[in-house]
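1. Would you be able to build a 3D model of this:
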Amino acid sequence: MADPYATLGVARGASEADIKKAYRKLAKELHPDRNQGNPKAAERFGQVTSAYDLLTDKDERARYDRGEIDGDGNPTAPFGYGAGGTRPGGAGGFRSQQFDMGGGDAPDMSDIFEGLFGGRGGGGGGFASGFGRRSAGPPPKGGNVAYRLQVPFADAAALAPQRVTLADGRTIDLKLPAGVETGTQMRLSGKGDPGAGGPGDAIVTIEIQPHRFFTREGDDVRLDLPVSLKEAVEGGAVKVPTVDKPVMLTVPPGSTSGKTLRLKGKGFHRKAGGRGDQLVRLVIDVPADDAALKSFVAGWTGGGNPRANMGV
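-> Purely as a prediction, here's the structure:
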């Protein structure tokens, strides 16, 4: 017998638009699909739905405002005779959360539930119409199961298949998508918990492991490559690791530390197709105690001041 205005949290003179807006908000919060295992939420959902039904029926709302019926739609006078002459089973009838005994058409609630629950008529939990009746909807699916998969850096770049062991002990080979990165989620349909309406899904979140010498920059891979002083001065071909396999790279004569060379197509696979590159930065490795090098440097002028462009 609660006040339907108070149940929806609106003023007595609220417009139909205000009532509808208030109901949308409450129904979204309280719908059984989103409150499984919470009977209080289901009870409250029924109350706000019943209040919405009454206040969106112009005749019933007017009768309530005149005091002829209570918040449940029942006549307020003894033995069911209201001020307007309403009787049990008459044209006004009793109004109940479970049944509409007035003989009128039930209000169309599809517009509300389509907006709230994706057009499923109130969701798969079984609650459908504004009168709290249970529909013959499909039984609920099982729950989804979350997994976190650590993928080696090179495997992620090359899209190498990854084997996943599910909770029931089964294994599945997972094909990584182009553009994969840490946080990418992959859905495996039907690999979740069992349920009356079929199994749920497995949700796999990817975590790319760091590499000991590769780093990622967008779809490119970066690498600092040590080269000897002789290789830097004279140039020549050197072997370079990539995320696929080692390749030969030509170092130009007279290269300095920090010079960056590019290996095309040796990076991560792009979502739009193709692959990024591998950017190789040369780092000249000078031995700490080489007598021949010390002897050479002692008689060398040094080639000028390499810091001159810095003003020092």
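2. contacts, neighbours, all on C-alpha from now
-> Will do.
3. Quick one: name whatever helix or strand follows the biggest helix by length in the chain.
-> In the chain, with assignment by DSSP state H, the single longest helix is helix 39-55. Later in the chain than helix 39-55, the nearest helix or strand by DSSP states H and E is helix 58-65.
4. let's see this one next to it:
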Amino acid sequence: MAGDPYSALGVQRSASAEDIKKAYRRIVKTDHPDLTQDPAATARFKAATAAYDLLKDPDQRRRFDAGEIDDQGQEQGTRWRQRQHAGGNPFGDAPGHGGDPDLSDVFADLFGHRPGGRSAGARTTGFGGFGGFGGSRTDQRGDDVRLLVEIDFLTAVRGGRSRITLPQGGTLDVAIPKGMRDGQVIRLRGKGAPGIGRGAAGDAHLEVRVAEHPQFAREGDDILLVLPISLDEAVLGGKVTAPTIDGPVNLTIPVGATSGQRLRLRGRGVNGGDQHVELRIAMPVQVDAELTAFFETWRRQNAYDPRKGMSDSA
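-> Next up is the predicted model:
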């Protein structure tokens, strides 16, 4: 710790002993080395630990406030207690650690440690308990993870299975419920980050992205399809084959059908929705001389203006 121990804990000099303890507990919850790998958080935790170690003792706090000792506990140029150990742990036997019941109480709320022994199921880390700061740690549930998974359109609307790669390695076939929408989340229990000790693994939350389909689109539980029809089918009508999400069906084209006209297939959508078929007249690849001659004659005898009235409203 270097500087003001009150600043290291984020409290005023007038803070009560309970306020100091609460401030330290907040820092432990966010910056403890067992909870984060952030070097800056580790530095904050070390500074806060040294500050708490100094200020939790009423006599030490009084002497620091009076200027008799500095933030390192030094008095008249001599350390009143050697904090730095040969092994490099500045807090291993510092006041307030080890068997100190006051500091143990702080960790009890966070890690389940109780003075006088290790709690059931707890284990010690390779860094001497709490990341090198003494004590022990209970089993902890693993973190939840959030994954993005893309599934094809028909699997989403029909339901099915999709194979995903788990963050800890390996693959898993996931059941996709029928009617899955873009942005919905599937929860996989126990497929998140592994737990600590005997702690259960966290959950995996799969956020679904539904890939576009070259023919179908979706509006709620309705399916939309643009269906090309030939010139003669538009004029004469007839039966054509139309694709649906459950397979092809026969569709009746009315006589004189026009582009943009919609036909409805009841119950052919998702979960009882409908499929709407929008007709679009497609001209032949090549307009031959016979077709040209026919329409030239037809136009002379039956000309009409489908844009009539549009200019009046412009």
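5. Overlay them and tell me the TM-score.
-> Laid over one another, the chains give 0.64 as their TM-score (TM-score structural alignment, normalised by the length of structure 1), with 282 aligned residues with a C-alpha RMSD of 4.9 Å.
6. Could I get the buried residue list for the longest helix of structure 1?
-> Neighbour-count burial for helix 39-55 of structure 1 flags 41-42, 44-55 (criterion: 16 or more other C-alpha atoms under 10 Å).
7. got the angle for it vs helix 58-65?
-> If you take axes from the mean of the first three to the mean of the last three C-alpha atoms, to 10 degrees, helix 39-55 of structure 1 sits at 100 degrees to helix 58-65.
8. re earlier: which single one of the buried residues of helix 39-55 of structure 1 is nearest to Ala27 of structure 1?
-> Nearest to Ala27 of structure 1 among these, counting by C-alpha to C-alpha, is Phe45 at 6.3 Å.
9. ok so, going back, would you turn the buried residues of helix 39-55 of structure 1 into JSON lines with distance to Ala146 of structure 1?
-> Formatted as JSON lines, the buried residues of helix 39-55 of structure 1 follow (distance: C-alpha to C-alpha, whole Å):
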{"residue": "Ala41", "distance to Ala146 of structure 1": "26"}
{"residue": "Ala42", "distance to Ala146 of structure 1": "27"}
{"residue": "Arg44", "distance to Ala146 of structure 1": "31"}
{"residue": "Phe45", "distance to Ala146 of structure 1": "29"}
{"residue": "Gly46", "distance to Ala146 of structure 1": "32"}
{"residue": "Gln47", "distance to Ala146 of structure 1": "35"}
{"residue": "Val48", "distance to Ala146 of structure 1": "34"}
{"residue": "Thr49", "distance to Ala146 of structure 1": "34"}
{"residue": "Ser50", "distance to Ala146 of structure 1": "37"}
{"residue": "Ala51", "distance to Ala146 of structure 1": "39"}
{"residue": "Tyr52", "distance to Ala146 of structure 1": "38"}
{"residue": "Asp53", "distance to Ala146 of structure 1": "39"}
{"residue": "Leu54", "distance to Ala146 of structure 1": "43"}
{"residue": "Leu55", "distance to Ala146 of structure 1": "43"}
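10. contacting residues for the residue most central in space within structure 1?
-> For structure 1, the residue sitting closest to the mean C-alpha position, by C-alpha atoms, centre = their mean, is Gln185 at 7.9 Å. Going by C-alpha atoms under 8 Å, 6 or more residues apart in numbering, Gln185 of structure 1 touches Ile203, Val204, Thr205, Ile206.
11. Give me the three-state assignment for the closest residue to Thr184 of structure 1 other than its chain neighbours.
-> Ranked by C-alpha to C-alpha, 6 or more residues apart in numbering and with sequence neighbours excluded, the top spatial neighbour of Thr184 of structure 1 is Ile206, at 5.3 Å. At Ile206 of structure 1 the chain is in strand, as set by DSSP: H, G, I helix; E, B strand; the rest coil.
12. Was I right to think Ile206 of structure 1 contacts Ala146?
-> No: at 11.1 Å, Ile206 of structure 1 does not count as touching Ala146 under the criterion of C-alpha atoms under 8 Å.
13. In terms of neighbours, single out the busier of the two.
-> Between Ile206 of structure 1 and Ala146, Ile206 has the larger neighbour count (other C-alpha atoms under 10 Å), namely 20 against 16.
14. I'd like to know how far the more buried one sits from Ile172 of structure 1.
-> Remark: distance between Ile206 of structure 1 and Ile172 of structure 1 (C-alpha to C-alpha, to the nearest Å) = 15 Å.
15. just Gly123 of structure 1 next, same as before
-> As judged by C-alpha to C-alpha, Gly123 of structure 1 and Ile172 of structure 1 stand 31 Å apart.
16. which of the two has more neighbours?
-> Between Gly123 of structure 1 and Ile172, counted using other C-alpha under 10 Å, the more crowded position is Gly123 (22 against 14).
17. Can you name the residues that contact the more buried one?
-> Residues counted as contacts of Gly123 of structure 1 (C-alpha under 8 Å, 6+ apart) are Asp33, Phe117.
18. Helices of structure 1, residue ranges please.
-> Along structure 1, the segments classed as helices by DSSP H run 4-8, 16-30, 39-55, 58-65, 110-117, 153-158, 229-234, 291-298.
19. Of all these, which one is nearest Pro241 of structure 1?
-> Judging the helices of structure 1 by C-alpha to C-alpha, what sits closest to Pro241 of structure 1 is helix 153-158, at 10.8 Å.
20. Kindly provide the distance from Leu223 of structure 1 to Gly267 of structure 1.
-> 11 Å.
21. Give me the more crowded residue out of the two.
-> Set Leu223 of structure 1 next to Gly267 and count neighbours by other C-alpha under 10 Å: Gly267 wins out with 26 against 19.
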